[in-house]
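1. Model the following, please.
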Amino acid sequence: MDMTLKVTSALSDPTRYSIYLFISERKQEVSVQDIAEEFHIHPNVARLHLAKLEEIRVLQSEYVKTGKGGRPGKRYIPSEEVVQLSFPPRDFRLLSSLTIASLAKLGEEGFKALVETGYEYGKSLVNPYLQSHNLSLIELSQAEKLHILSEISTSIGFTLDESMTDADQIKFHYDHCPFNENAQLEPMFICGLHNALLKGMFETLYSVEEFKQEENMINDCSTCRYHVIVTN
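-> Got it, this is the predicted structure:
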């Protein structure tokens, strides 16, 4: 309960919450000075906000040599630790771990069921978004489709970064697996689920000729990287 109160108290401050979002989306280490300049606040205030975010374990820090002599500077990055809040207390991570373990025991049939569920869920995310924003699929430009994919992906924990887009090719990657804990236990199942979910989203918005994962964090790559060929 003490940790729950600390987390809710720390993130209730609008500036502090904005700082956390900025760092988590940037995915690069930042200094106190970076935050002070970005949010137009005094470095001492920035340091206090960062310390509070580190205290609730949504950020972690390390000392890095600046190359300018003197003491190493402190740098902050998003924490790999998951902070979960629920009222009343519920351990949904345990539920998800048990569910994945149960499907894994079914072998190929379990994997197939998980992939089919992920694909259908990915497709189901798109139409409600279009309806809520009064958008027609046939009238969307590629840039608008990419924006929709990015927004929906962010809402479920994937922050997609585009590296190349043209008339018929899209390359994108993400750097933080939103279900990293489960992926470490059953990597093939979780990766299959993620691929199917993203593919379902793409195939609802585009006619997809090829959907290929080129790199995978499970294989010690820095990102999960995809190459998609579309016909519209």
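
2. alpha carbons only for contacts and neighbour counts from here, please
-> Noted.

3. helices or strands up against the helix or strand hosting Ile229?
-> Using DSSP states H and E, Ile229 sits within strand 224-230. Here strand 224-230 touches strand 169-174, strand 208-215, going by 3 or more Cα pairs under 8 Å, 6 or more residues apart in numbering; DSSP states H and E.

4. I have a second one here; can you model it like the first so I can compare?
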Amino acid sequence: MPDTLKITNTLADETRYSIYQYIVKEKKQVNVQEIADQFGIHPNVARLHLTKLTDSKLVSSELENNKKGGRPARVYFPAEDPIYLSFPKQEHRLLLQWLLELVYSMEEVAIAKAKEISYQHGRAIIENITFSTQSFESKIELLIETANAIGYIPQITENEGKKNITFSIYNCPYKNQLHKHPELVCSLHESYLKGQFDALFPTNRFVQMESMQDHCNNCVYQIEVL
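-> Below is the predicted model of the structure:
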């Protein structure tokens, strides 16, 4: 059980929270000097922030041998198990596990219905928001906003000359469920995203390029707006 007060105190510092977001988004090992350079702070201050994040189990660390010789250096990376906070305490994870196992046990009919529900929910999230403008840029901003609201940290790039969007998800909020039901979880997740993109861009080609199921660092989708 996480120490709620310790976690909230750790993330209350704006710089420390930004460092935590950076580590999660980059999803790679970082060291004290990289954090110091990235945030324009002294290495000792960076080390203090990283130590507090490690103590709260928000990130993990280990010693790595120095390829140039000398003492091993400590590196930091996202914690394997995500931290969940709720007030009061709620067991959504257990309920999610039960429902996934139920759907999986009922096979094709239940899976198809679950995908339909997740798709419609994704559409509804977008359709219930009043657009200030209909420009391509404003739709992208809305997509980023809705992604952040449910725990994604997306990176969206637009290829020059074409309305091709690369949508990368670095911290899948469902990664703990991938060990038991990876295909089911990913298909529901993809249906939800497809619903959002269809609501924003009625004519599009939606293709998954990379998946965490294939031991990639993140899930990457490419969407061509037709």
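
5. Quick check, central residue of structure 2?
-> Among the residues of structure 2, the one closest to the centroid is Asn171, at 2.4 Å (Cα atoms, centre = their mean).

6. which residues does that residue contact?
-> Listed by Cα atoms under 8 Å, 6 or more residues apart in numbering, the contact set of Asn171 of structure 2 reads Val24, Lys25, Lys27, Gly151, Tyr152, Ile153, Asn218.

7. tell me the secondary structure for it?
-> Per DSSP: H, G, I helix; E, B strand; the rest coil, the local secondary structure of Asn171 of structure 2 is coil.

8. Just give me the match in structure 1 for it.
-> In structure 1, Asn171 of structure 2 lines up with His176, judged by TM-score structural alignment.

9. thinking again about what came up before, could you dump the helices and strands packed on strand 224-230 of structure 1 to TSV with mean neighbour count and distance to Asn182 of structure 1?
-> TSV is the format used below for these (neighbours: other Cα atoms under 10 Å; distance: least, Cα to Cα, whole Å):
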stretch	mean neighbour count	distance to Asn182 of structure 1
strand 169-174	18	17
strand 208-215	15	19
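
10. Would you reformat the ones you listed as JSON lines and include distance to Asn134 of structure 1?
-> Putting those into JSON lines (distance: least, Cα to Cα, whole Å) gives the following:
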{"stretch": "strand 169-174", "distance to Asn134 of structure 1": "25"}
{"stretch": "strand 208-215", "distance to Asn134 of structure 1": "24"}
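
11. which one of those lies closest to Glu54 of structure 1?
-> For those, the distance to Glu54 of structure 1 is smallest for strand 169-174, at 23.3 Å, taking Cα to Cα.

12. For that closest one, which helices and strands make contact with it?
-> Using 3+ Cα pairs under 8 Å, 6+ apart as the test, strand 169-174 of structure 1 ends up in contact with strand 161-165, strand 224-230.

13. what's the spacing between that strand and its chain's center?
-> Distance of strand 169-174 of structure 1 from the chain centroid (Cα atoms, centre = their mean, to the nearest Å) equals 14 Å.

14. Tell me roughly how far it lies from structure 2 on average.
-> With mean Cα distance after the TM-score superposition for structure 1, strand 169-174 of structure 1 departs from structure 2 by a mean of 2.7 Å once superposed.

15. Can you tell me which of the helices and strands packed on strand 169-174 of structure 1 is packed in deepest?
-> strand 224-230 (a mean of 19; mean count of other Cα atoms under 10 Å).

16. And that one, how far out from the chain middle?
-> 17 Å.

17. tell me, it lands on which residues of structure 2?
-> Going by TM-score structural alignment: strand 224-230 of structure 1 matches residues 219-225.

18. now what about the matching stretch, what contacts it?
-> Here stretch 219-225 of structure 2 makes contact (Cα under 8 Å, 6+ apart) with 162-170, 201, 203-212.

19. Over to stretch 96-113 of structure 2?
-> Ala114, Gln177, His181, Leu184, Val185.

20. Just the buried positions in that stretch, please.
-> Leu100, Val103, Tyr104, Ile111 (16 or more other Cα atoms under 10 Å).

21. Which of the residues you listed fall in strands?
-> Within the buried residues of stretch 96-113 of structure 2, no residue falls in strands by DSSP state E.

22. Would you format those as a markdown table with distance to Glu141 of structure 2 included?
-> Converted to a markdown table, the buried residues of stretch 96-113 of structure 2 look like this (distance: Cα to Cα, whole Å):
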| residue | distance to Glu141 of structure 2 |
| --- | --- |
| Leu100 | 31 |
| Val103 | 34 |
| Tyr104 | 35 |
| Ile111 | 31 |
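
23. Nice, that's everything, thank you.
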